[in-house]
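> pasted the sequence and its predicted model underneath.
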Amino acid sequence: MKSLRIVNFKAFTDRTFDLKPLTLLSGLNSTGKSCLLQSLLLLQQSYQQRLLPDTGLALNGDLVSIGTGRDALNESADSDIIGFEVIGDNGTKGIWRFQSERDADVLALLSSPVIDFPTEIHYLSSCAQSKPLDFDLLDRLAPGSSVLLEHPEHRLHPDLASELGRQIARAAARGVQIIVETHNDHLFNGIRVAVHGGQIKPEAVGMFYFKAVERQGRRVIDVASPRIDRNGRIDRWPDGFFDQFEKDLDQLLEPINV
């Protein structure tokens, strides 16, 4: 997948994300990170329930549960149409448009014709697990596979989280497309170390930092896209982007007033 466009779904009225072999999502809670993962999971879920390619979008199922149309539709949307577009690396395009009825848990498909873009996406989330996930799966997946990882660092010691970051980078370098949502700076730095060590090219790594801001009395989501260079350095650090350690250290270095 080269890009994903989200229209009127939850946090976004219209936003396109360029996807890399390894795409990292970060930001505070309730800032729209999960919308990207949920968009892809909703499509896969609907194919698994055989509602796509012909019928509609299943908002609830084994992969993700959104609720009803009122929960799915962006509160600032100027229409009740929810849409997703996925462009593949070979130029193929999947286009889906759905009617968002407020009380419906299956949204009727409106697109005609639909250019189908079926893909098998593996989804791993450690949030509901009582122990760390088995990440040997990353080594077993064939090139061309796609994986969504939700907070994979959960319950991992910092050194293991860093090693997981390097493992994720190595898997992406051999052709497994990975989208990972994380708050963990150790996992993030493990990816940076992998770039520095030449295990993955910097242009194969994309990053999005999500932040809620107030504009004209409305809450909107800003998305920054820091870049990483060959040395593993980041070109800009938006406030809140894996910088809490430095903020805390600055406070500890301040003199104590007795």
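On my side now, so go ahead.
> drop to CA atoms for contacts and neighbour counts, all remaining ones
Will do.
> all helices of the stretch 101-250 of the chain, in order?
Ranges of helices within the stretch 101-250 of the chain are 137-140, 158-173, 185-196, 244-252, based on DSSP state H, counting those that start in this stretch.
> mind putting these into JSON lines with mean neighbour count and distance to residue 107?
Formatted as JSON lines, the helices of the stretch 101-250 of the chain follow (neighbours: other C-alpha atoms under 10 Å; distance: least, C-alpha to C-alpha, whole Å):
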{"stretch": "helix 137-140", "mean neighbour count": "13", "distance to residue 107": "33"}
{"stretch": "helix 158-173", "mean neighbour count": "22", "distance to residue 107": "34"}
{"stretch": "helix 185-196", "mean neighbour count": "22", "distance to residue 107": "37"}
{"stretch": "helix 244-252", "mean neighbour count": "10", "distance to residue 107": "41"}
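> of the ones you listed, which is nearest residue 1?
helix 158-173 (12.9 Å; C-alpha to C-alpha).
> check what contacts that closest one and list those residues.
With contacts defined as C-alpha atoms under 8 Å, 6 or more residues apart in numbering, helix 158-173 is touched by 21-22, 138-139, 153, 177-178, 184, 186-191, 193-195, 199-201, 204.
> another one to put next to it:
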Amino acid sequence: MSFRMSVEGFKCFDHLELDLSGLTLFTGFNGAGKSSAIQTLLLVSQSLRIAPNGDRIDLDGPLLHLGTAHEVARSASQGRIAISFEEDGVQAMWSLTAERRVRYLKVEKARFSADGVALDTIGVAAPLGHAASALCEKVCGLTFLGASRLFSNTAWPSPPITTPFGDVGKSGEFAPYWHFQIADEEVPEERRQPGEERTTVRGQVDAYLSQLFPGAMANTDQLLGSDLIRLDLALGSSGWVRPGNIGFGLTYAFPLIVAMLAARPGQLVIVDSPEAHLHPRAQSELGKIVARFAAAGVRMLVETHSDHFLNGVRLAIKQGSLAPSQAAIYFFGGASQQDHGVQKLNIDDSGEIDRWPPGFFDQAESDLGQLLGLLG
């Protein structure tokens, strides 16, 4: 089931249209538009959380801080921006205007349609009862985990009441809360780590962490008389310690594992640079883990610069854990090319990719060729 997103006149894009699969990878050069494409989803999501009945898309909020309207409108667009999402014949589209230095985009028109029947309004959310309201709820309820993680504290906060279920926070700050809340819930079989006998979230978090870091475990508890959650981690024979006293790779991966286990069926989980701070073997294993959750019905959108993570996904496809039709790769090649250099690459059932444009994970071969030339 494909989820289509499109944007016009936003930042570096004149026009961009992408189909998100069960697992979609955004790869490519720095500054080529990967984060900007993701921000279109985040902008609408945070506005639906802040003021669903409002008539503007907020540029500053719980998910993003993008500044003022003139900073995000493409100069050639004359202040006109359009964002739309579509799934199963249902579409939500917002026509927006950027009014100089205000910190929002004004909604000039919102069009919500289903099966060709359109309803035009001025607002962010589709009216209750309209088919597009479920699509708006899906965008509102996404989880975004950014590249920066905050895990040196001893105690962790509870999320605001408006936070969607399972949203671990863009810095992972609510992951201990969700781990504590759902630790004893049963995990559906298709999401379980193969070979792990424990079927609860607590057991599965430990199993997936151990797949990345042998012997890793996590434990959470509520501090007496407060809403704060304590997180302790263990690695091998280290015993329980606070996150600041253990390898940062473990604390970096913990929120993503919790987010995927907590996600509702069909929920969109967006993660930036999941490979950071991980050993190459762990990066590859994480690619396999993310692929498993995508196959189990969690829609995953991953921005990555890791060939090891990519190869983990390719291995999952070759081993039959994820169907090729459930995966998509977009390579962002830069503004000098058509469609801002965004190309869709295809994977077959043996894990092979149909083409490798220049700059697509080819640096190791390039460097090795130069080294062999020097050695020769």
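The structure has been received and is ready for your questions. Predicted model only: the values in this text are computed from it and were never measured.
> the stretch 101-250 of structure 2: helices as residue ranges?
Under DSSP H, counting those that start in this stretch, the stretch 101-250 of structure 2 gives helices at 132-140, 175-182, 201-212, 248-262.
> the spatially most central residue of structure 2 and residue 353 of structure 2: what is the separation?
Nearest to the mean C-alpha position of structure 2, by C-alpha atoms, centre = their mean, lies residue 270 at 0.8 Å. To residue 353 of structure 2, residue 270 of structure 2 is 23 Å away according to C-alpha to C-alpha, to the nearest Å.
> do residue 4 of structure 2 as well
In this view, residue 4 of structure 2 and residue 353 of structure 2 are 22 Å apart by C-alpha to C-alpha.
> residue 300 of structure 2 -> structure 1?
Using TM-score structural alignment, the equivalent of residue 300 of structure 2 in structure 1 is residue 178.
> select the longest strand from structure 1.
Scanning structure 1 for the longest strand, with DSSP state E as the assignment, gives strand 205-215.
> tell me what it is packed against?
Counting contacts by 3 or more C-alpha pairs under 8 Å, 6 or more residues apart in numbering; DSSP states H and E, strand 205-215 of structure 1 packs against strand 22-27, strand 218-224.
> got the angle for it vs strand 218-224?
For strand 205-215 of structure 1 against strand 218-224, the angle by axes from the mean of the first three to the mean of the last three C-alpha atoms, to 10 degrees is 160 degrees.
> residues making contact with strand 205-215 of structure 1?
Contacts of strand 205-215 of structure 1 with the rest of the structure, by C-alpha under 8 Å, 6+ apart, involve 19-28, 31-33, 219-228, 238, 241.
> for residue 97 of structure 2, list the residues it contacts.
79, 80, 81, 105, 106, 107, 108.
> now the buried members of the residues you listed.
The neighbour count (16 or more other C-alpha atoms under 10 Å) marks 79, 80, 81, 105, 106, 107 as buried among the contacts of residue 97 of structure 2.
> make CSV from those residues and add distance to residue 179 of structure 2 to it.
Below are these laid out as CSV (distance: C-alpha to C-alpha, whole Å):
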residue, distance to residue 179 of structure 2
79, 43
80, 42
81, 39
105, 36
106, 38
107, 38
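> corresponding residue for residue 125 of structure 1 in structure 2?
Aligned partner of residue 125 of structure 1 by TM-score structural alignment: residue 146.
> comparing the helices and strands packed on strand 205-215 of structure 1, which comes out most buried?
Ranked by mean neighbour count, these are led by strand 22-27 with a mean of 23 (mean count of other C-alpha atoms under 10 Å).
> any idea how far it is from the chain center?
6 Å (C-alpha atoms, centre = their mean, to the nearest Å).
> what about the next helix-or-strand element following that strand, how far off from structure 2?
Using DSSP states H and E, the next helix or strand after strand 22-27 of structure 1 towards the C-terminus is helix 33-48. Comparing helix 33-48 of structure 1 with its match in structure 2 after superposition yields a mean distance of 0.8 Å (mean C-alpha distance after the TM-score superposition for structure 1).
> flag every buried residue along helix 33-48 of structure 1.
Of all the residues in helix 33-48 of structure 1, those buried under the rule 16+ other C-alpha under 10 Å are 33-47.
> what of stretch 345-363 of structure 2?
For stretch 345-363 of structure 2, a neighbour-count test (16+ other C-alpha under 10 Å) marks 345, 346, 347, 349, 351, 360, 361 as buried.
> any idea what residue 364 of structure 2 aligns with in structure 1?
Taking TM-score structural alignment for the superposition, residue 364 of structure 2 sits opposite residue 245 in structure 1.
> residue contacts, its match?
With C-alpha under 8 Å, 6+ apart, residue 245 of structure 1 has no contacts at all.
> how far away is it from residue 184 of structure 1?
Taking C-alpha to C-alpha as the measure, residue 245 of structure 1 falls 11 Å from residue 184 of structure 1.
> could you pull out the strands for the stretch 1-150 of structure 1?
3-9, 12-18, 22-27, 56-58, 81-87, 93-99, 106-109, 121-125, 146-150 (DSSP state E, counting those that start in this stretch).
> can I assume residue 220 of structure 2 is in contact with residue 181?
No - using C-alpha atoms under 8 Å, residue 220 of structure 2 makes no contact with residue 181, being 9.3 Å away.
> the more surrounded of these two?
Here residue 220 of structure 2 and residue 181 are compared on neighbour count by other C-alpha atoms under 10 Å; more neighbours surround residue 220, at 21 against 16.
> what sits against that one?
Residue 220 of structure 2 makes contact with 176, 177, 179, 180, 229, 230, 231, 232, according to C-alpha under 8 Å, 6+ apart.
> farthest pair in those residues?
Pairwise distances across the contacts of residue 220 of structure 2 (C-alpha to C-alpha) peak at 12.5 Å, for the pair 177 and 232.
> who's more crowded, these two?
In this view residue 177 of structure 2 and residue 232 are compared by other C-alpha under 10 Å, and residue 177 has more residues nearby, 26 against 21.
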